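Asks: What follows is a protein structure lacking sequence information:
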């Protein structure tokens, strides 16, 4: 299709990709907003059964809440062309990222939570994804987004097992019941979640690669290969990959167990993902013969800032230095974690190259804003180990010191943090240059304080 060609009321801009179901374009709606528009294969749109089911299935997909998903915005037919419109997600897909390197640490955990959250929202709307795989997970600046839910079943045809497998791409993420051509339930998506998380964390699908028949055989008959997968996630992945659908957890149970509490709303889980996600920055592609050494540096700085979950306001008082050099802007009131918080640096005291930071957080809003799991290095970390300080002239931040496996920093109570609640936190840092008289303090989602004075013990 040519640039500027229209489908329905949408103007096509450029081709984004092509899959078994059709072609995806970047497009603009009549208001000029960018969307992703998928045109279905002509042979599908020509089937009477497809046309009958298209409206029903896409309407169900439109009921899916937008948490960790790219929501369906519109669908229709234009001169015999069936099309589906979703929110445009800026970012690479999981397959492209893992091809460079598997995910680790907080990003792997955030991916596991985010995809499980999306499945919870999808299943709550009565939809089954049926085609969860790396190319259907986009890594946006605020976390993973699941796309193409509930659409794969439109390609179904009686006795078309081989066609279904081919249209979905690799069968490595199918559940055994789907690989056998049986009825697929939400439990099938859970199996696919386990396979996808394994791939994200190891770079290999749990049932290997190869031709369709051999991979399908392994999915049905072999145990998954999970070597190298993060041990904190592995037990839950093993349960998700159970051959018996009845023994797999639900999507909500995945979210609850990953976040360590029960009944986590999908909105809260989505927020937890965005606060621990570090955006994936694709490598720059400078013109041949023209080097731009500042691009990787700029990309890394931007990723660090966004990944730290810094809440930016129109006026950023915590970034204003004091009247005199080394005088900190010691307090700020910000909107963060769903409420309004007053954050104050109480002290930063050094003894030699060791420093102790102490700060106070008070909820001056009206909403509950639990801090547990928001200030640690991962969603499983209940401390403030994510907090860091940056001395002048030092390229890397200093994070809280560890003794053995124990962070020399405050634990965060796993409890509500309602309006009026106050909490004092601390962290010890080692390796502070003896010449440093002030540092920048990054409290993650609680904000970044510039030019904080260092005092001697």
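Replies: Happy to help now that I have it. Since the model is a prediction, treat every value here as computed from it, not as a measurement. Numbers count the residues shown, from 1 in each chain.
Asks: drop to CA atoms for contacts and neighbour counts, all remaining ones
Replies: Noted.
Asks: how about the nearest residue to residue 138, chain neighbours excluded?
Replies: Sequence neighbours aside, residue 93 is the residue nearest to residue 138 in space, at 4.1 Å (criterion: Cα to Cα, 6 or more residues apart in numbering).
Asks: put this beside the first:
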């Protein structure tokens, strides 16, 4: 942050009040018009200002950005591409960034995620209609205003990307939210923003689609590995998985996302709780405004990298709602929340005796583990893992595991919910309808179904007092064969809990 001595007195006709932050293009200042209107002014870095390619692209992008309307963006109100330091002014939006809100209040519930996803889809519609692509949608570029989320910094990323400061094959944007084609330095289209929207929703649910670590590692996983969707409610995993498809052509359009997130038009609550957020666009003249969101007081927008969001409080709230019998939407209808319990004092459940593990090999060496991702929960842990068949004659070329260890209520609902999350995509065709199968020697029943989507696969799910799991087999097979193989895999992966006195 700069000091008062470092501040420019004016940018254009706007009086600068203070620095808000800095990003890839330059520095952002809170300023006021002569009529007292607050604006956010972004000034280009000197090295960008010296690049004629940047100026030409910036001028074109600003003209397009002036046309963007919609409820979920910060409108461009002024710009000067020909200034010594080119600048862009947008209406000032008071409120915390999404990353700040998640850091302080925890993750969103499923209804909140659906409304938030629909709002972002509307914002992308408005941006794309004007021929723009955001290219850097992330939690730090989304303001959670009183009247809903607002997307910032559209219309400038391509200008920065076009400068000689970036080289052929390099990527501009934020690793972890970059689409595969963007991470590889290829030409991008609107589908890249849809990919980023999917990653933002995972962050809003308290997770990270491609984990943490070095930027190159994040980009590698975005290009080559499946996203970690375990933080999302099961009912949202299919649509977010589609958003995060490696092939841009397989991602839904913003209009399709609106149909999936908000098939009807519910009353739209504010993105922040009542009493939160600041006013969008015009904030009355006076002292520098702050946004109060619940018990959190946050100053105006500061660009920052997304932070990991604590999930404990929001997860506990979701559990409490489920215990009261609250209903949440899933991809296939409604289910009663609260099947997962973390209350150690709940004597209505038997003690936990087993948990899921992911051995290096399973089924007598028939499959070898390629990948595993663990997520801790207040009441247990969740895992996803991929296995490939070996030369020891497995029945399937590969399989993926998705499951949780804990103590569960309403086992049938848990099993149904997991099945829906893996077989509902909106475009699938059921090849072999779901059947409940009992494998000789097994104490539980497996539910299996074969689905044709971009590929054909068979899914088998189970639920017992301690573990809930699903195995997705490729290629597909008769349901009886898949159930028998699931029994073998589950036997290797479900191990006794070792307690120490």
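Replies: Arrived safely. If you're wondering where the values come from, they're calculated on a predicted model, not measured in any experiment.
Asks: Aligned to the residue nearest to residue 138 of the first structure, what sits in the second structure?
Replies: By TM-score structural alignment, residue 93 of the first structure lines up with residue 97 in the second structure.
Asks: How much space separates that match from residue 271 of the second structure?
Replies: 11 Å (Cα to Cα, to the nearest Å).
Asks: what residues do those two have in common as contacts?
Replies: Listed contacts common to residue 97 of the second structure and residue 271 are residue 144; contacts here mean Cα atoms under 8 Å, 6 or more residues apart in numbering.
Asks: In terms of neighbours, single out the busier of those two.
Replies: Neighbours of residue 97 of the second structure and residue 271, each counted by other Cα atoms under 10 Å, are more numerous for residue 97; the result is 29 against 23.
Asks: Could you double-check that that one sits in contact with residue 148?
Replies: No: with contact defined as Cα atoms under 8 Å, residue 97 of the second structure does not reach residue 148; the gap is 11.6 Å.
Asks: What are the boundaries of the strands in the stretch 1-150 of the second structure?
Replies: Along the stretch 1-150 of the second structure, counting by DSSP state E, counting those that start in this stretch, strands occupy 10-11, 14-22, 26-32, 38-44, 76-80, 87-91, 142-145, 148-151.
Asks: start and end residues in the first structure for the longest one, please.
Replies: Counting by TM-score structural alignment, strand 14-22 of the second structure falls onto residues 10-18 of the first structure.
Asks: And for the last one?
Replies: Per the alignment by TM-score structural alignment, strand 148-151 of the second structure matches residues 143-146 in the first structure.
Asks: The match of strand 14-22 of the second structure vs the second structure, average offset?
Replies: Comparison of stretch 10-18 of the first structure with the second structure after fitting gives an average deviation of 0.9 Å (mean Cα distance after the TM-score superposition for the first structure).
Asks: Could you list the buried residues of that stretch?
Replies: Buried residues in stretch 10-18 of the first structure, defined by neighbour count with 16 or more other Cα atoms under 10 Å: 10-13, 15.
Asks: want to throw the residues you listed into JSON lines with distance to residue 46 of the first structure?
Replies: Formatted as JSON lines, the buried residues of stretch 10-18 of the first structure follow (distance: Cα to Cα, whole Å):
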{"residue": "10", "distance to residue 46 of the first structure": "22"}
{"residue": "11", "distance to residue 46 of the first structure": "23"}
{"residue": "12", "distance to residue 46 of the first structure": "22"}
{"residue": "13", "distance to residue 46 of the first structure": "25"}
{"residue": "15", "distance to residue 46 of the first structure": "23"}
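Asks: tell me the two of those that are most distant?
Replies: Longest distance between any two of the buried residues of stretch 10-18 of the first structure is 13.6 Å, between 10 and 15; criterion Cα to Cα.
Asks: what residues do these two have in common as contacts?
Replies: When contacts are counted by Cα under 8 Å, 6+ apart, residue 10 of the first structure and residue 15 are jointly contacted by no residue.
Asks: Just give the nearest non-adjacent residue to residue 358 of the first structure, would you?
Replies: Residue nearest to residue 358 of the first structure in three dimensions, not counting chain neighbours: residue 426, with 4.3 Å by Cα to Cα, 6+ apart.
Asks: Hmm, I typed the wrong one, I wanted residue 187 of the second structure.
Replies: Per Cα to Cα, 6+ apart, closest to residue 187 of the second structure is residue 181, 7.0 Å.
Asks: To which residue of the first structure is that neighbour aligned?
Replies: In the first structure, residue 181 of the second structure lands on residue 177 (TM-score structural alignment).
Asks: can you map out the helices along the stretch 251-400 of the second structure?
Replies: With DSSP state H, counting those that start in this stretch as the criterion, the stretch 251-400 of the second structure has helices at 254-261, 312-323.
Asks: Secondary structure of residue 163 of the first structure: a helix, I assume?
Replies: Yes: with DSSP: H, G, I helix; E, B strand; the rest coil as the criterion, residue 163 of the first structure is part of a helix.
Asks: Just give me the neighbour total for it.
Replies: Neighbour count for residue 163 of the first structure, taken as other Cα under 10 Å: 14.
Asks: thought residue 35 of the first structure was touching residue 26?
Replies: Yes: taking Cα under 8 Å as the definition, residue 35 of the first structure is a contact partner of residue 26 at 6.0 Å.
Asks: Give me the common contacts of the two.
Replies: Shared contacts of residue 35 of the first structure and residue 26, defined by Cα under 8 Å, 6+ apart, are found at residue 88.
Asks: Before I go, just wanted to say thanks for your time.
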